[in-house]
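Peer 1: Mind looking at a prediction? Sequence and model below.
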Amino acid sequence: MYDENGRQYLDCINNVAHVGHCHSDVVKAAHEQNQLLNTNSRYLHDNMVDYAERLSKTLPEKLCIFYFLNSGSEANDLALRLARQYTKHQDVIVLDHAYHGHLTSLIDISPYKFRNLEGQKEWVHVAPVPDTYRGLYREDHEDPVTAYADEVKNIIEHAQKRGRKIAAFFVESLPSVGGQIIPPAGYFQKVAEHVHKAGGVFIADEIQVGFGRVGRHFWAFQLQGEDFIPDIVTMGKPIGNGHPLACVATTKEIAEAFAATGVEYFNTFGGNPVSCAIGLAVLDVIEKEHLQAHATEVGNFLMKTLKEQQIKHPIIGDVRGCGLFIGVDLIKDQAERTPATAEAEELITRLKEKYILLSTDGPGRNVLKFKPPMCFSMEDAKFVVETIDQILTDMEKECLSQKKTTVCST
């Protein structure tokens, strides 16, 4: 990125500019379609059909119905409506510290937001984040997958005793705001089993992490294994490379139940010719530039070099991730794993002074989050890690100097 004075910035966090800021192919597709036709989605256009077909090839066959919208928040709101109409239930289970959007319906299922606002609604149930580093069940637990899934099972049983009925388990495939978490493989399968038994559906929110970001797979939920298929998948942010576009993919059965209300789904701009042309261009670039393989290669290198820094700097408690979705958990002490919130903020500020854009997430605001555009290079990765090393070394020296001064003055 460049400012008005031509100063170059390294963007390590903008997962919206998925294939790169202002990618020429995406800009060209938007411009060319704008010159031909752009209208609302009541007018059927080939681009909508072509785009739905292209998306369907990336997903399990079961997910064959597509709704196009303008934003991830709209997509998640529609997913909630679909789930409730299909199940005839009301309640939703979410993970602690989750964030699913800015609409009122989504604030209600986002602990990250509602804990600071009106609080938890009766129909919302919060499960612990399947975090094996600082969660309830950690890396030394004999079976964290079952333990975390049983927490969801217990929530369902407790809710049912109070006469509540579960409509959906709503989860980010990789919890981002929750701290760049990688749920252990098999967790989704076990949770889905409990949720389905209760008459609910499984909704995978891919708005932050879809479209090849994890490298090995096109969708992050596929990290759980080939035997796992969500009932609903929501998409946003990277889908349009900065253009307002979003999508909900679901099954024929759920879509038919939704249509049976007799109230049609309509979105004025969702699925318009220009949006779909842009969506197609993004898919073309991902394929043409081999960005999934690139995410794997650069992501592996970035993880490797960050883990080398973990050995060198005690403040780095954990490095976790997949592809170009990586979290670096900064801690005050190895035993308690207390979040190093102030230190993380200091590091982010010093990186910004060196024109590197990085940010923090997690309940303790201490997890450095890497979600760069997919064109992020080996050179970029090397540069940012070297700079982090330099800043952490300086911070350690300053801390040591302050301790010596305090001792001497005492």
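Peer 2: Looks like it arrived, so ask away. Residues are numbered from 1 along each chain as shown.

Peer 1: CA only for contacts and neighbour counts going forward, please
Peer 2: Will do.

Peer 1: ranges for the strands of the stretch 101-250 of the chain?
Peer 2: Listed in chain order, the strands of the stretch 101-250 of the chain (DSSP state E, counting those that start in this stretch) span 124-127, 166-172, 201-205, 232-235, 246-250.

Peer 1: same for the longest one, what does it pack against?
Peer 2: Helices and strands touching strand 166-172, as assessed by 3 or more C-alpha pairs under 8 Å, 6 or more residues apart in numbering; DSSP states H and E, comprise helix 72-87, strand 91-95, helix 187-197, strand 201-205.

Peer 1: try this one side by side with the last:
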Amino acid sequence: MAVKTTILDMNRFDAANLDALDARKRSLIERRAALGGGYRLFYRDPIEVVRGVGTHVFDEQGTDYLDAYNNVVSVGHCHPHVVEAVSRQAGMLNTHTRYLHETILDYSEALLAKLPAEIDRITYQCTGSEANDLAIRIARNYTGAEGIIVTSEAYHGNTDLVSGFSPSIGMGQELSPACRLLPTPDTHIHGDIAVGDFIVEQLKACIADLRANGIGFAGLLVDSIFSSDGICPGKAGWLKKVADTVHEEGGLVIADEVQPGFCRTGDAFWGFARHGFVPDIVTMGKPMANGIACSATAVRHEILDAFTANIPYFNTFAGNPVAMAAAKATLEVMDGEDLIGNARRIGSMFVSQLEGLAVGHPSIADVRGAGLYIGVEFDDPATGDPMGAETLALIEQMRQRRVLTSNCGAYGNILKIRTPLVFSAADVDRYMTALEDSLTALHI
């Protein structure tokens, strides 16, 4: 029987395996007790990473691992242009936004130029969680309503407010009474085209349920690649009818671009742009500064003005000159190295090879993705049941072959491929060799 899991417990180190590790790793893990019990490590045999370059990380012994999981260092580990920009700015000044500083203005103008003209204001935070927290507050203020709709396995952050709209954290996290859940837009079940009509029906039902319980509808908070739900991008455009329905019902659309934004899908710079609609609020984080803590909330001016007329917003570390220098340099690399084109070309190659591999492995039930965000679903070919345990074993086999990847979905049976945007054809070959060898070793 398939067992549901949570986003933080997938591919998790089990302390019961501690005695099987070498003395150094045991010592490091024991010292992590100072961090408390909330933290998680990857893998049965955790990796100590000490250096990174491009699409590779290296452990303390110099062993090279291919990183096919990391979207934080979107333009590659330790990209020299970003490193130089950060070092230069850190050597001059790092302070907050209550002084004039040109770097934040230069970056804001460049980033807003990437957004639709209607999205013409931007505020800065340090994490995607903070960005989504502020977005919900802004949406509630503008609509005068409380209800927020998300998907059934969504993860939008870990603040007190946003945790209430992040069901993938697990049953121990109580959802907000003003939260309603859409089912995962599973294109494997519903199809690439029909999925839009299905989600519109479900959205209307959620809105009706909110109102039946005396809760107004403030908006939809959506990650357009549905990363935690199992990676369900579908055909470009299907999400527009959902966004249109939100607006018809008086709500706002908050596009959470932490996962699909910044060239990731290869089809457009933003995930929402791939679907051809303009949201009211856009949140972003992880990939925007290549590992430096930086996030943002971009908003239509009339919506933000309604909020700031009564509530000032200041975040001490947000928008600091070092973070802005990192973000500006990251954007320059994305443009200068045509990383949207690379995501499109390499992603297409990747999907094609995965589909070819599926021919000889019936446990691969579906391959889906957009650009360099790809999901490979494993189901029992006899019963259709999710193969979560087998997918976890596969990830461990890949780790033994020095390839780092992970899983997602309600049952952990989706192999998650989310590489740095500089992934190459040679990297795809290395990944595919490790994957095929791992499948053969596991007889799946």
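Peer 2: Arrived safely, thanks for sending. Every value quoted in this text rests on a predicted model; they were computed, and no experiment measured them.

Peer 1: Show me the one of the helices and strands packed on strand 166-172 of the first structure that comes nearest A277 of the first structure.
Peer 2: helix 72-87 (18.4 Å; C-alpha to C-alpha).

Peer 1: The second structure: matching residues for the closest one?
Peer 2: Here helix 72-87 of the first structure aligns to the second structure at residues 128-143, judged by TM-score structural alignment.

Peer 1: So which residues of the second structure form helices?
Peer 2: Here the second structure has its helices, by DSSP state H, at 23-31, 80-90, 102-112, 128-143, 160-163, 187-190, 194-212, 240-248, 271-274, 301-308, 321-336, 339-358, 388-400, 425-442.

Peer 1: still on that earlier bit, which one of the helices and strands packed on strand 166-172 of the first structure lies closest to P128 of the first structure?
Peer 2: Using C-alpha to C-alpha, these put strand 91-95 closest to P128 of the first structure, at 5.7 Å.

Peer 1: Tell me how many other residues crowd the counterpart of E287 of the first structure in the second structure.
Peer 2: Taking TM-score structural alignment, E287 of the first structure has D335 as its aligned residue in the second structure. Using other C-alpha atoms under 10 Å, D335 of the second structure is surrounded by 13 other residues.

Peer 1: measure D335 of the second structure to G237 of the second structure for me?
Peer 2: Distance, D335 of the second structure to G237 of the second structure, using C-alpha to C-alpha, to the nearest Å: 24 Å.

Peer 1: again with D209 of the second structure
Peer 2: Distance from D209 of the second structure to G237 of the second structure, by C-alpha to C-alpha: 27 Å.

Peer 1: more neighbours, those two?
Peer 2: Using other C-alpha under 10 Å as the criterion, D209 of the second structure and G237 rank with G237 on top: 18 against 15.

Peer 1: Which residues are in contact with the counterpart of E355 of the second structure in the first structure?
Peer 2: In the first structure, E355 of the second structure lines up with K307, judged by TM-score structural alignment. Going by C-alpha atoms under 8 Å, 6 or more residues apart in numbering, K307 of the first structure touches V319.

Peer 1: Kindly report the same for V49 of the second structure.
Peer 2: Here V49 of the second structure is in contact with V57, F58, D59, E60 (C-alpha under 8 Å, 6+ apart).

Peer 1: In PyMOL, select just the buried ones from those residues.
Peer 2: Typed into PyMOL, the line below selects the buried ones among the contacts of V49 of the second structure, using 16 or more other C-alpha atoms under 10 Å:
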select buried, resi 57+58
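
Peer 1: The strands of the stretch 101-250 of the first structure: which one's closest to D91 of the first structure?
Peer 2: Using C-alpha to C-alpha, the nearest of the strands of the stretch 101-250 of the first structure to D91 of the first structure is strand 166-172, at 4.6 Å.
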